[in-house]
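S.K.: pasting the sequence and the predicted model now:
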Amino acid sequence: MTADGPADLSGLKIDRDAPPPETGRLRRVLLWGAVTVLALGGAVLAYRAANPASVPVAVARAEPLGGVPGAGATEILTANGYVVARQRASVSTEVAGRLNQLFVEEGSRVRKGQVLGVLQNADQKSALASAHAALASAEAREAEAAANARETSLARGRAQQLHAKGLVSQAELDQAVASDDVARARVKSAEAEVRSTAARVESAQVDYDKTFIRAPFAGAVLRKEAEVGEIVSPIPSSGGLTRGAIVTMANLATLEVEADVNEGYVSRVHEGMRAEITLDAYPDERFPGHVRQIVPTADRQKATVLVKVAFDRLDARVLPEMGIKTSFLADSPATGSAAGTTAVAAAVAIPKRAVREADGRAVVYVVEGGRAVMRGVSPRPLAGDRVAVSAGLAPGELVIVEAPSTLGDKSRVRVK
């Protein structure tokens, strides 16, 4: 209050309906921030959709496989035969004797030089010990003779000095010289005896070693021919009482096929020719091979020529004496076109696990430009875990053999 009257307080009233002075600016900032975040999120999603993350995959290279029917090859001839080992032997002994020990069974894998069996060798062992004892005695006599020779040599030297001074007679000097010459001769005799005895030791060692039957090469034992207690000899007896071998073994790394080709068709076969081998034990699989040799003689009774076919790649399931059918293949001529001559595509071999199923058909994924490209194929079984593909793949292309279940056509991939 003042002296003139009560004060006017109407100006101090609070207007609650008026908006705050900074509220509009804050709203604009928040709105622009939200729009920016949404735009950035959309851009990230669009980039990820256009550029998906690469998938790690394992790959294998398609290997060329010539001689597959339907892929530049035509079956022109078939022949039956058997699987044989190029290196095969019936292992016998060098001396006759009774088999005392046998260390292998059918199927045993052995190294070159490994002991397969031992004959009774007590006599040979005793003879070897006696020879060693005789050698030790001869060496002792040689040492004794050498010592005596040194002694007589010194006596000879002293006698010569004393004779020069006139202290000994000529007879005494002659006796010292003769004794030295005899001692030297005895040394030579002892040395010769040592050499002779050493030779007898070597002979006894050879006789002892012959009682050990060793593997002539690395391989597998196919069959036992003798048992412990039987008499074996390099020359078996006609009565069957003496065995001529203890085991039959083969080098499984040299397995090949021997096929009998009718002599009327052998002109169609040549060395190096592609072939396909089908085992009677595995009729659904084909093993690629090639002609290694055409034996230059015919069998007049069967009117056939023996053809040897080597496997391109050996399989552990292939065993000696298995029955086989060999298909000999000839390359088909290239097919012409208006644009020129086009060669028939080569067949390839790929791992079996590279083949997948999509929409009821067999497919594979090929790596092209960092992406997985799906291709339809018609696989045929081969040896082991491989299949042959006659079309759709080229030699050297990379096929995916291991990938996540999310893998699809055109997926970005990264080779492990």
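M.R.: On my side now, so go ahead.

S.K.: C-alpha only now, for contacts and for neighbours.
M.R.: Will do.

S.K.: so how many other residues sit close to residue 280?
M.R.: 13 (other C-alpha atoms under 10 Å).

S.K.: show the contacting residues for it.
M.R.: By C-alpha atoms under 8 Å, 6 or more residues apart in numbering, the contact set of residue 280 is 322, 323, 324, 325.

S.K.: which of these has the most neighbours?
M.R.: Ranking those using other C-alpha under 10 Å puts residue 324 first, with 21 neighbours.

S.K.: pretty sure that residue contacts residue 82?
M.R.: Yes. Here residue 324 lies in contact with residue 82, judged by C-alpha atoms under 8 Å, at a distance of 5.5 Å.

S.K.: mutual contacts of those two, please.
M.R.: Common contacts of residue 324 and residue 82 (C-alpha under 8 Å, 6+ apart): residue 257.

S.K.: measure stretch 318-334 end to end?
M.R.: 35 Å (C-alpha to C-alpha, to the nearest Å).

S.K.: no, scratch that, I was asking about stretch 242-261
M.R.: 39 Å.

S.K.: before we move on, what about stretch 333-351?
M.R.: Using C-alpha to C-alpha, the end-to-end distance of stretch 333-351 comes out at 29 Å.

S.K.: want to compare, so here's the second one:
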Amino acid sequence: MLAGKCTTTNSPASAHLNRDEESAVRTTWLVSLAAVIAALLWWQFKPAPVTNLQLHTIETGLVERISANSRAGTVYACTSASLSLRVGGRVSQLFVDEGERVKAEQLLLELDNAEEQARLALAQADLRAAQIEQQSACDSASLAKREAARAESLVQQKLVSGERLDQLETDAQLRALSCSHSQAMTERASAARDLAQIQFDSTKLYAPFAGTIAAVNGDIGEIVTPSPPGIQTPPAVELLDDSCLYIEAPIDEVEASKVSVGQQTRVTLDAFRGQVFTGAVSRTGTRVSALEKQARTLDIEVTLIDPPEEVKLLVGYSADVEIITGYADKVVRVPTEALLGGNQLVRYNPQSKRLEKVEVEVGLANWSWSEIRSGVTAGEQILTRLENLDTLLKSEVNPL
């Protein structure tokens, strides 16, 4: 009996399977190695946590909608006047200086008026003579009328003839006409006197109201002339009432529809830096100005409310005006500088310790504060300084 040999032969299918298993193991090992290397690299180069990052805690408060002047405003007097004489002449007397306070109807300036004074005196004498002539003529007319009346009664008694009565009645009528003529002459003389008085008064300049002398254009001995038609010349005296002042300022036409009389304002002046004055809109313009090379603006007037007595405002001061055209109190608000693109905030998520952008609905706003109607709540923390935002969004943060 023959003993046979036992031999083992590997099939091609088995060899291929072994090679696939080895490849899968190798692939798995390489993927795991790459993952480990990637994790090590990430750990080595990951952004360091940002520590002591200053955030703003959202709170509730007041938010105002504000309209401001587009160019500097100016302080004006409520009442002012540029005073000139109606006639020309040489200044003989000057009774005031710049900065002096005057009363209403106070004499400010007088021209050489010797000729006008003489004409006035002549007119007054003519009037007096006419009055005397009138009195004499009218007395004679009254006497002639009485004589004619007596003669009429005597005619009935046949003591005076009818012819004599006619003569007396005619004389009475003539004397009555003479009296009327004298009255007319008196009226004419009175009118001449009034004209002379006006011409004399025209050489004097009076203050139409109490105030302060802002400027005096002229001196004793100088010739002053009235302004010809269509030609503006400097006034003899400029007078203003500085007991009442207002501020005129232009605002952009876009803001014009939001402004109305009575709205509260805040006023600052370069002459009083650091001080804020309270005022109110007292008047708005009736039309928008369209000056060349300038924005279209509407002029408004603001009156200061109870300014401090120690503050001496001068006409011509420059002023800036903020008009409060709307407000909301006790609302969620954030610093306006924290808004990203006008409708986003960067909020801190305490669970992930990361910053995240959130959409918000903005209400009233000004340069300092913006009302947030939805998207965040009071007590949450937001980023207000948006520098290096891309880096901060990739890093963990630890608030200050």
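M.R.: Alright, I've got the coordinates. Keep in mind that this is a model prediction, so the values were computed, not measured.

S.K.: just the ones of the contacts of residue 280 of the first structure in strands?
M.R.: 323, 324, 325 (DSSP state E).

S.K.: ok, which pair from the contacts of residue 280 of the first structure is furthest apart?
M.R.: 322 and 325 (10.2 Å; C-alpha to C-alpha).

S.K.: hey, what's in contact with both of the two?
M.R.: Common contacts of residue 322 of the first structure and residue 325, defined by C-alpha under 8 Å, 6+ apart, comprise 279, 280.

S.K.: in the first structure, which strand has the most residues?
M.R.: Across the first structure, the longest stretch assigned as strand under DSSP E is strand 282-299.

S.K.: in it, what's buried?
M.R.: 285, 286, 287, 288, 289, 290, 291, 292, 294 (16 or more other C-alpha atoms under 10 Å).

S.K.: just to check, the third one is in contact with residue 317?
M.R.: No. Residue 287 of the first structure lies out of contact with residue 317 (C-alpha under 8 Å); the separation is 11.2 Å.

S.K.: so the aligned residue in the second structure for residue 78 of the first structure is in which element?
M.R.: Applying TM-score structural alignment, one finds that residue 78 of the first structure aligns to residue 68 in the second structure. Applying DSSP states H and E as the criterion places residue 68 of the second structure in strand 59-68.

S.K.: repeat for residue 137 of the first structure
M.R.: Residue 137 of the first structure is part of helix 122-164 when elements are defined by DSSP H and E.

S.K.: which other helices and strands does that helix contact?
M.R.: helix 170-209 (3 or more C-alpha pairs under 8 Å, 6 or more residues apart in numbering; DSSP states H and E).

S.K.: where in the second structure does the next helix or strand after the helix it packs on fall?
M.R.: Going down the chain from helix 170-209 of the first structure, the next helix or strand is strand 212-214, by DSSP H and E. Mapped onto the second structure using TM-score structural alignment, strand 212-214 of the first structure spans residues 204-206.

S.K.: and the contacts of that stretch?
M.R.: Stretch 204-206 of the second structure has contacts (C-alpha under 8 Å, 6+ apart) with 83, 84, 85, 104, 105, 106, 107, 108, 109, 110, 111.

S.K.: can you rerun that using 6 Å?
M.R.: For stretch 204-206 of the second structure, the surrounding residues in contact (C-alpha atoms under 6 Å, 6 or more residues apart in numbering) are 105, 106, 107, 108, 109, 110.

S.K.: neighbours of residue 412 of the first structure, just the number please.
M.R.: Look at residue 412 of the first structure: counted by other C-alpha under 10 Å, it has 20 neighbours.

S.K.: secondary structure class for it?
M.R.: With DSSP: H, G, I helix; E, B strand; the rest coil as the basis, residue 412 of the first structure sits in strand.

S.K.: that one against residue 373, yeah?
M.R.: No. Between residue 412 of the first structure and residue 373 there is no contact under C-alpha atoms under 6 Å: 9.6 Å.

S.K.: and residue 267 of the first structure, that's in a helix?
M.R.: Yes. Under three-state DSSP, residue 267 of the first structure falls within a helix.

S.K.: residues near it, how many?
M.R.: Residue 267 of the first structure has 9 neighbours, counted by other C-alpha under 10 Å.

S.K.: can you check residue 60 of the first structure too?
M.R.: Residue 60 of the first structure, neighbours per other C-alpha under 10 Å, totals 16.

S.K.: with that, I have no additional questions.
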